[in-house]
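Engineer: predicted structure and sequence below. I'll ask about it afterward.
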Amino acid sequence: MDTETLKTFLLLANTKNFSRTAEIMFVSQSAVTARIKSIEAELNKTLFVRNKTSVELTPHGKIFIHYAKSICNLDLESKKALDVSGRFTSRLSIAAPETIWQSTVFSKFRTLIEKYPNISFNVNVLHSNDIVDGILDDNIDIGFVLNRPTHRMIETVELWNCGYVLVKSPALKLNSRYFSPDTLDDFPYIDMDWGMAFSNWLNTYFYPRIYPFHTIHGYLCMNLLLEGLGVCFLPERIASSYIESGRLEKIPYEYSGYSPIESGFLVWPKNNSSILTPYLETLKAAFQGESFTVNP
């Protein structure tokens, strides 16, 4: 099977519709059908179950899709590697979640760019779990994640460890000054998804409920905060500079037991450690001495 056939399989898995897949690929629907049948015949497995309006992956299809993605990604990366111009000596793929790129990682990444101008960088925004998968699939060289991977083929270094603070804009006037389970409904709370550990803590001490705002995007959370539309917990790595500049201020809050902690990790494939060492050392040095603690 060739990569064009695999791309057809991947697109059909996404659209779940033969005619839509054919339209996007500028081929006939019969051509799409023939390509899928050729893969199924070669594997001797049924990859899709068909109904009147759509198709769904079978259990075999769900297994195969990971390999199809890897093959297509490897094909693309090999072409890019062979196409590196005389200006660049190699390529480096780096990924981080959106919530840490702008606030924490980008300034350190800039150090890497300045030190290695002969490198072509492929920069991605991905969730932590997708970054780990990308490293295991050889699609990502270096990643920044918020959960420590446990896979034996991934190396990990902790870069930061910080708490959370509850903040608001000075322009936002509140009826209550103290944030607690009893006063929570008095606050225009922004439920920002900071990951499973933080969500578990919030739901344990403040009880699950529907909030005025919910988002998974850091830039939207910050816009709501800075415009004085709500209050939110922020990791100290984000909040510290805003508090120091006076653009945000802390709100006291009541909690019992432990206070949530956010940790950030630098991750890379174990089998490429020697090749990546210069870049890893540059990034680790950029984080040395970094403190995100907010003064009481």
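Structural biologist: Okay, I see it. Note that this is a predicted model, so its numbers are computed, not measured.
Engineer: contacts, neighbours, all on C-alpha from now
Structural biologist: Fine.
Engineer: any idea which residue sits dead centre in the protein?
Structural biologist: Nearest residue to the geometric centre of the chain (C-alpha atoms, centre = their mean): His127, 2.0 Å.
Engineer: list the contacts of that residue.
Structural biologist: 96-98, 145 (C-alpha atoms under 8 Å, 6 or more residues apart in numbering).
Engineer: go again using 10 Å as the cut-off
Structural biologist: 95-99, 144-146 (C-alpha atoms under 10 Å, 6 or more residues apart in numbering).
Engineer: what residues sit buried inside the helix or strand hosting Ile275?
Structural biologist: For Ile275, the host element (DSSP states H and E) is helix 273-287. In terms of neighbour count (16 or more other C-alpha atoms under 10 Å), helix 273-287 has its buried residues at 276, 279-280, 282-283, 286-287.
Engineer: so what secondary structure elements neighbour it?
Structural biologist: Here helix 273-287 touches helix 106-115, strand 142-145, strand 154-168, strand 261-269, going by 3 or more C-alpha pairs under 10 Å, 6 or more residues apart in numbering; DSSP states H and E.
Engineer: got the contact list for the helix or strand just after the third one?
Structural biologist: Okay, so that is strand 154-168. Remark: after strand 154-168, the chain's next helix or strand is strand 190-192, criterion DSSP H and E. The contact list for strand 190-192 (C-alpha under 10 Å, 6+ apart) reads 198-199, 202, 209-218, 220-222, 224-225, 229-234.
Engineer: ok now strand 190-192, how far from the chain's centre?
Structural biologist: Offset of strand 190-192 from its chain centre (C-alpha atoms, centre = their mean, to the nearest Å): 17 Å.
Engineer: ok, Ala286 - contacts?
Structural biologist: When contacts are taken as C-alpha under 10 Å, 6+ apart, Ala286 is in contact with 105, 107-112, 159, 280.
Engineer: here's the one I want to compare it with:
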Amino acid sequence: MDQEQLETFLTLAETSSFTKTSEILNVVQSTITARIKALETQLGGKLFERGTRFVCLTPDGYVFLSHAGKIVSQMKQAETDLWIRGKADYWIVIGGLNTIWDSSIYHLVEKLCETGKVSVRTVTDHSSHLINRLQEGSIDAAFVFIPPRSSFFKKIPFQNERILLVGRRACYKTIQTLSQEEVLRNGRLLYQNWGVAYDEWFKSEFGEYAVTAVRVDHSGLALRLITNLDYLGFMPESVAREWIKNGILKSIEYSSKTAPPNMTVYLTYLKSREKEHRLASFLAFVRKNRKHNRNIDDEN
């Protein structure tokens, strides 16, 4: 069993097509067939059902699928560990949601890269996919809105900050406060998901408008729409801070019976790995540089 066979198996399981698999791996279909047959012989079981127009995993194939990804990930990690020796103190793969990289988490990553002693890679995905990646071992730690419930994970409230209503300063220079009615009357309110509590608040606060509002999942895009098209938007303080400081945006007091809830981001990782050198080193760095974050205590 070698890495080529495993990667061929994983690609075929994902594409369900010998043609697509051969295109992705840049080999002829007969090579794909040979690799799969060799793997099935070694494992002593049939991994795929083959039809004239379909390929699908067998029950044995599904069982092996849960292990193959971890094996490939560990092999790649071993290669990287050997390559990195003498070139950096350690390497770390950090997962995060698309919406949060522009928050204070960016400053943490910036400081980590600034040392010049750590090889850093970031991965962007949804919370559930990031948790799966942690289990597979393809990432070391992740920043998520919804922490895993499993006792196998450590969950740390990493970031808890206010969410501000902001608009372009030139447009709202004389405006100090906006009510719910005034915001709705404006007709240009962006929606960006800042966590479960915020999502529920936004829907409750703005009702039907929550369905029709322009939705974005990238802070940079939201900020450009706010500055270029005079949209209003609710932003975490750390995301808007520099734009407010530079006179581009203005923080506007939002007048309502219920204020937007704070944004809480969790740092999570597998407990079984916290003593590994690279993860332990990263966690020590986080603890040392968490002065901008509050309420950072282990939940589990």
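Structural biologist: Structure received. Note that the structure is predicted; figures quoted are calculated from it, not measured.
Engineer: quick TM-score on the pair, please.
Structural biologist: Remark: TM-score between the superposed chains equals 0.79 [TM-score structural alignment, normalised by the length of the first structure]; 288 aligned residues with a C-alpha RMSD of 3.4 Å.
Engineer: coming back round to it: return a PyMOL selection command for the buried portion of the contacts of His127 of the first structure.
Structural biologist: PyMOL command restricting these to the buried ones, with burial defined by 16+ other C-alpha under 10 Å:
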select buried, resi 95+96+97+98+99+144+145+146
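Engineer: tell me the gap between the longest helix seen in the first structure and the middle of its chain.
Structural biologist: Counting by DSSP state H, the longest helix found in the first structure is helix 59-82. Distance of helix 59-82 of the first structure from the chain centroid (C-alpha atoms, centre = their mean) equals 20 Å.
Engineer: what does stretch 263-282 of the first structure give?
Structural biologist: Offset of stretch 263-282 of the first structure from its chain centre (C-alpha atoms, centre = their mean): 18 Å.
Engineer: now the end-to-end length of it.
Structural biologist: 20 Å (C-alpha to C-alpha, to the nearest Å).
Engineer: going by secondary structure, Val123 of the second structure is in what exactly?
Structural biologist: Per DSSP H and E, Val123 of the second structure falls inside strand 118-124.
Engineer: which helices and strands sit right next to that strand?
Structural biologist: Strand 118-124 of the second structure packs on strand 90-96, helix 104-114, helix 127-136, strand 141-144, helix 277-288, going by 3+ C-alpha pairs under 10 Å, 6+ apart.
Engineer: tilt between the third one and strand 118-124?
Structural biologist: Angle of helix 127-136 of the second structure versus strand 118-124, following axes from the mean of the first three to the mean of the last three C-alpha atoms, to 10 degrees, is 140 degrees.
Engineer: contacts for helix 127-136 of the second structure?
Structural biologist: 66-74, 94-97, 123-125, 137-148, 152-153, 268-270.
Engineer: filter these to the buried ones?
Structural biologist: 68-73, 94-97, 124-125, 137-148, 153, 268-270.
Engineer: measure the residue of the second structure positioned farthest from its centre to Phe18 of the second structure for me?
Structural biologist: Here the second structure reaches farthest from its C-alpha mean at Thr52, the gap being 38.5 Å by C-alpha atoms, centre = their mean. Distance, Thr52 of the second structure to Phe18 of the second structure, by C-alpha to C-alpha: 11 Å.
Engineer: how about Lys271 of the second structure?
Structural biologist: 39 Å.
Engineer: for these two, indicate the residue with more neighbours.
Structural biologist: Legend: neighbour count by other C-alpha atoms under 10 Å for Lys271 of the second structure and Phe18, higher for Phe18 (22 against 13).
Engineer: for Met1 of the second structure, see how far away the more buried one is.
Structural biologist: Remark: distance between Phe18 of the second structure and Met1 of the second structure (C-alpha to C-alpha) = 20 Å.
Engineer: what of Arg188 of the second structure?
Structural biologist: From Arg188 of the second structure to Met1 of the second structure the distance is 57 Å (C-alpha to C-alpha).
Engineer: repeat for Thr52 of the second structure
Structural biologist: In this view, Thr52 of the second structure and Met1 of the second structure are 27 Å apart by C-alpha to C-alpha.
Engineer: mean deviation of the strand holding Val123 of the second structure from the first structure?
Structural biologist: Compared with the first structure after the fit, strand 118-124 of the second structure shows a mean deviation of 3.0 Å (mean C-alpha distance after the TM-score superposition for the first structure).
Engineer: kindly report the same for stretch 280-287 of the second structure.
Structural biologist: Counting by mean C-alpha distance after the TM-score superposition for the first structure, stretch 280-287 of the second structure comes out at 2.8 Å.
Engineer: and the contacts of that stretch?
Structural biologist: Applying C-alpha under 10 Å, 6+ apart, the external contacts of stretch 280-287 of the second structure come out as 89-94, 108-109, 111-112, 118, 140-141, 158, 267, 269, 273-275, 277-279, 288-289, 296.
Engineer: picking that back up, ok, of the contacts of Ala286 of the first structure, which come out buried?
Structural biologist: 105, 108-109, 112, 159, 280.
Engineer: tell me which two of those residues sit farthest apart.
Structural biologist: The distance between the two most remote of those (C-alpha to C-alpha) is 15.8 Å, for Leu112 and Leu159.
Engineer: now do the strand holding Val123 of the second structure against helix 104-114, angle only.
Structural biologist: In terms of direction (the same axes, to 10 degrees), strand 118-124 of the second structure departs from helix 104-114 by 150 degrees.
Engineer: any buried residues in strand 118-124 of the second structure, and which?
Structural biologist: For strand 118-124 of the second structure, burial by neighbour count (16+ other C-alpha under 10 Å) applies to 118-119, 124.
Engineer: can you check stretch 208-217 of the first structure too?
Structural biologist: Here stretch 208-217 of the first structure shows Phe213 as buried, counting by 16+ other C-alpha under 10 Å.
Engineer: ditto for stretch 16-31 of the first structure
Structural biologist: 16-19, 21-22, 29.
Engineer: between those residues, which is nearest Ser256 of the first structure?
Structural biologist: Of all these, Ser256 of the first structure sits closest to Lys16, with 48.1 Å by C-alpha to C-alpha.
Engineer: just checking, that closest one touches Arg50?
Structural biologist: Yes. In this structure, Lys16 of the first structure is within contact of Arg50 by C-alpha atoms under 10 Å, at 9.3 Å.
Engineer: overlap of the contact sets of these two?
Structural biologist: 56-57.
Engineer: sorry, back to before: now the helices and strands packed on strand 118-124 of the second structure as a markdown table including distance to Ile248 of the second structure?
Structural biologist: As requested, these are exported to a markdown table (distance: least, C-alpha to C-alpha, whole Å):
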| stretch | distance to Ile248 of the second structure |
| --- | --- |
| strand 90-96 | 27 |
| helix 104-114 | 19 |
| helix 127-136 | 32 |
| strand 141-144 | 28 |
| helix 277-288 | 31 |
